[in-house]
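Engineer: have a look at this fold, sequence not included:
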């Protein structure tokens, strides 16, 4: 039987070493689904509950494997649903290819059912490459180019396949004028700066006496080099959220996260340094970086477009982080005066004591920080952590000590709600032997997580290690935004907007065949984590937490304090609780 276009698509994806596609069926992709059904040994199709989740999973697959993530959706509404997850991949610079169906070519332009101008729709999120297959001969080069460009540009590409094309016989392009004959395969090049620029960077770094380093996701494959550079320079290392797993948190000179969700040592280091070395990060908040002119700057990034847009750098080194550091390190002189490093280490030691005191401060009924603090020493070696946007990200950033060999990620550039559980599922498919732990608030769980627990229930028996844990902070509040309203706008809590229905997350998990653990007493948190980590199936750990515990920024400005006071004075319904909790946290 002759191969049709859909069969060719599946075979070609397999030749590109795609092992898994995340998606949801629909009549706009019936031909492709049939081809996947005929080739189960080539590609594993993972059925999600919603197309947005397929895009999140494709993004997470790219993050946790370095491979191209692939998602599949039907025409019209299915394609539209992909967009948020694809923007997550775009803003975090992940290689993802979206394959979407379309109505028959003859119907296009006729206001047909589910007809959407998909090329225009995807033109921004997949701006590097979005094309529709108009003839069977096009499929080869459109797929090849999408796969290659996604990797070259570390971005989203989109292929649109009308459903009549899907069923046509596959055709090899004719050898004639106006045809394209493409091939497969891509290897990342070795990108390194010029020797003279490396020397300029070394001169700047050697001249500094108070060097601060900031690392992001672009440094995830450069851990040994980052640590060696920090040792030579006597520097402290701050981490952007996407760079949490670059270096372990148990090292005495790692200051932890930076920004509103960051630590006091990271803030103080940036405010006092005379030299900044930024590696693989596009951290956006300039108020948490040195004041312009305060420090000399050196930046390393693979993408020249990201140079000097956060801080005016003296030297910009375009190159792979690990390769560039290997060339830079021999040019660095070890700093004999370690007073700056000693100061940083002393502040970090005190900070961890502060964090423990804050986590152990009483709350009603549970302090959310304590849930993360109790998990931290129990994290299994080599585990993978995913987190949602919201107040859970505060405690993930500050209270968890990531060790060497762990992986961790969340939605960085987009900071969207909802990816923690789909990220965890993708991580588990990619690394079935590793323990995966997702951390989410109740808002994100009600938005996306509950549905994707059904996906966990569908597939978990396929994983060689069943340990997938989903921790939910049940505080009945869209907590991050509630605190932002108070601290940024000076407005009291808007209950109609912020109150979230109380939902039995642990009981729901039990209902669908998973393990559910609910904890509402602080002294039971440790044993709850122990039970969850030892369970024979995936677990939902529901922590009934206090929404009034404030996610204190590393530095409280007068403007923030004034806004907070305004919210209380204007009749915030939770004023007694938030005042009491704030006093406990500040005292700690």
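Structural biologist: Structure's in. What do you need? As the structure is a computational prediction, the values presented were derived from the model and not from experiment.
Engineer: contacts and neighbour counts: CA atoms only from here.
Structural biologist: OK.
Engineer: could you point out the longest helix in this protein?
Structural biologist: helix 339-360 (DSSP state H).
Engineer: helices and strands around the helix or strand that it is followed by, which ones?
Structural biologist: Downstream of helix 339-360, the next assigned helix or strand under DSSP states H and E is helix 368-375. Counting contacts by 3 or more CA pairs under 8 Å, 6 or more residues apart in numbering; DSSP states H and E, helix 368-375 packs against helix 339-360, helix 391-399, helix 525-533.
Engineer: in addition, the following structure is provided for comparison:
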């Protein structure tokens, strides 16, 4: 047994059965060991190391298990970084295995010699070590896995070629300096401080208008979140990483928050007198209550993040589920339901606004209609991914997710690229579940099209359930275009924003996959039915209007002034964005008037 064989066997004992990686001579010994491993762990070969790291991050997100990515020395190690940063910033346990030149050549400026210890010092700040001796391999793998799981972060092991090729030493010599590590880890119960918990309960009991914001850390506490919301007559907004729990059909769930948010969430935050954050580090403080408006309670497993978004009177460090369970007996059930009823009217109004917007005329197809139609057809147990770009707005607002579904994106890194590899990793982890990726044409050109070749390679394993890549073709890097207008006060700059038209459905067909193209609002429902009836990979290309603005719940004064300034400078789409942006706000005004009429205006 070589060190390379031993490392893979040790990873297997830690529950790693799939490694996403790309070959190179810096990891030749590990590739040979993977061949001898008979598929456990198996190597999944993406088209690029960055995509492999995204897949490892997605595996951790959707399964709760360790993700694992592998790359060769030099350029391969560099390519991993963006996907690993996605795991680090979204707090996912991923182990990275990186090759290195032979020890004898280190320091000589040898070909492909870089310093991965320094390079990975930030992305893998909690653990990055080089295996300099075969007897180290055992405790390095064990500690990397323990650190990744405990700190929910990236841990990296760098293995020089000659060490990987050396004979394994499964048990170190019994001498001073040797350590004898073991496989094994268990998730702790992190319980809150009783005094701080009582302080939190007192604040929440005194509040008359409680607003809850839940994130990724609360997704395993859906029942508890719903029960607390019921007792407090609170509304619940959700971050993009906390998309699923509680489910969107509940009348008090106000939906997304922030630039991608809903008018219902915005109304709740503007008018609440008490704010309860659970399992989130939502960064945009301008979308929370004004300082001094609301009393604050926060529950977070990570004490480093307590009270850094809003001044909190109760800072409760603990696991979301355990803490909410301990909090519930201390809460008094509120009998005045006027606040809850007010929020439910806002939620109902918001859903009507979304439906109105989705049915607005567009040239040729309204992107909101695309996601609205998909939402009505989401199969049970679906896993839904998306990417950075304007498509994330429609994904956040229009999809109504039910219990048993999963959804994610690059939340804190907000990078282009993960939507497609996330979907591929989800399919490997859950062969029988429907998988849908919503991606823009810009990011699909960046890397998604190449990863369809990965789908082609493993196609026989992807049959049996829908795997749909919905590509929004508008020939525009649309989110940045709108940011240029609203944040910089500049018109759309075609030199940076225009991208070539590519026949994505035809490209899928060329690879032997299924391709569907739709450019008509009358046909989009049928197109979704066709795509979701596929028993394997399918690209649904939708030709959408780039002039449909991802208007936030309310326009900040500075953003409005800059948008007007951009139009005044001669934006090439001035007429379209003025007409369509105004129409969106008309829907909000109209539905608001209706909701205040007897019978809700219906």
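Structural biologist: That came through fine. These numbers come from a predicted model, not from an experiment.
Engineer: that older thread, mean per-residue distance, the longest helix of structure 1 to structure 2?
Structural biologist: Taken over the aligned residues, the distance from helix 339-360 of structure 1 to structure 2 averages 0.4 Å (mean CA distance after the TM-score superposition for structure 1).
Engineer: quick one, that helix and helix 368-375 angle?
Structural biologist: 110 degrees (axes from the mean of the first three to the mean of the last three CA atoms, to 10 degrees).
Engineer: so what touches helix 339-360 of structure 1?
Structural biologist: Helix 339-360 of structure 1 has contacts (CA atoms under 8 Å, 6 or more residues apart in numbering) with 209-210, 234-236, 252-255, 263-265, 269, 367-370, 373, 398-399, 584-585, 588.
Engineer: the stretch 401-550 of structure 1: helices as residue ranges?
Structural biologist: With DSSP state H, counting those that start in this stretch as the criterion, the stretch 401-550 of structure 1 has helices at 420-430, 442-444, 450-459, 479-484, 495-498, 505-511, 525-533.
Engineer: ranking those helices by burial, who's on top?
Structural biologist: helix 420-430 (a mean of 28; mean count of other CA atoms under 10 Å).
Engineer: chain center to it, what's the gap?
Structural biologist: Computed by CA atoms, centre = their mean, to the nearest Å, the chain-centroid distance of helix 420-430 of structure 1 equals 11 Å.
Engineer: that helix - contacts with which helices or strands?
Structural biologist: Packed next to helix 420-430 of structure 1, using 3+ CA pairs under 8 Å, 6+ apart, are helix 51-65, strand 384-387, strand 436-441, helix 450-459, strand 468-474.
Engineer: turn these into a markdown table, columns for distance to residue 130 of structure 1.
Structural biologist: Below are these laid out as a markdown table (distance: least, CA to CA, whole Å):
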| stretch | distance to residue 130 of structure 1 |
| --- | --- |
| helix 51-65 | 16 |
| strand 384-387 | 30 |
| strand 436-441 | 32 |
| helix 450-459 | 28 |
| strand 468-474 | 35 |
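Engineer: and of these, who's closest to residue 306 of structure 1?
Structural biologist: Across those, residue 306 of structure 1 has its closest neighbour in helix 51-65 (19.3 Å, CA to CA).
Engineer: and the next element down the chain from that closest one?
Structural biologist: Counting by DSSP H and E, the next helix or strand C-terminal to helix 51-65 of structure 1 is strand 69-73.
Engineer: what residues in structure 2 pair up with that next one?
Structural biologist: Alignment note (TM-score structural alignment): strand 69-73 of structure 1 is matched to residues 67-71 of structure 2.
Engineer: mean deviation, that stretch versus structure 1?
Structural biologist: Looks like 0.3 Å for stretch 67-71 of structure 2 (mean CA distance after the TM-score superposition for structure 1).
Engineer: now that stretch, how far from the centre of its chain.
Structural biologist: Distance, centroid of stretch 67-71 of structure 2 to centroid of chain: 19 Å (CA atoms, centre = their mean).
Engineer: do I have it right that residue 314 of structure 1 meets residue 298?
Structural biologist: Yes: using CA atoms under 8 Å, residue 314 of structure 1 makes contact with residue 298 at a distance of 6.0 Å.
Engineer: higher neighbour count, those two?
Structural biologist: A direct count of neighbours by other CA atoms under 10 Å for residue 314 of structure 1 and residue 298 places residue 298 higher, at 26 against 15.
Engineer: so that one sits against residue 201, correct?
Structural biologist: Yes: the pair residue 298 of structure 1 / residue 201 is scored as a contact, 6.2 Å apart, by CA under 8 Å.
Engineer: what touches both of those two?
Structural biologist: In the contact map built from CA under 8 Å, 6+ apart, the residues linked to both residue 298 of structure 1 and residue 201 are residue 315.
Engineer: can you tell me which residue is spatially central in structure 2?
Structural biologist: By CA atoms, centre = their mean, structure 2 has its centre lying nearest to residue 409, at 2.2 Å.
Engineer: dump the residue contacts of that one.
Structural biologist: Contacts of residue 409 of structure 2 (CA under 8 Å, 6+ apart): 240, 241, 385, 386, 387, 388, 418, 419.
Engineer: kindly recompute the last result at 7 Å.
Structural biologist: By CA atoms under 7 Å, 6 or more residues apart in numbering, the contact set of residue 409 of structure 2 is 385, 386, 387, 418, 419.
Engineer: identify the farthest-apart pair in those.
Structural biologist: Checking the contacts of residue 409 of structure 2 with CA to CA, the most distant pair is 385 and 418, at 8.3 Å.
Engineer: sounds good, over and out.
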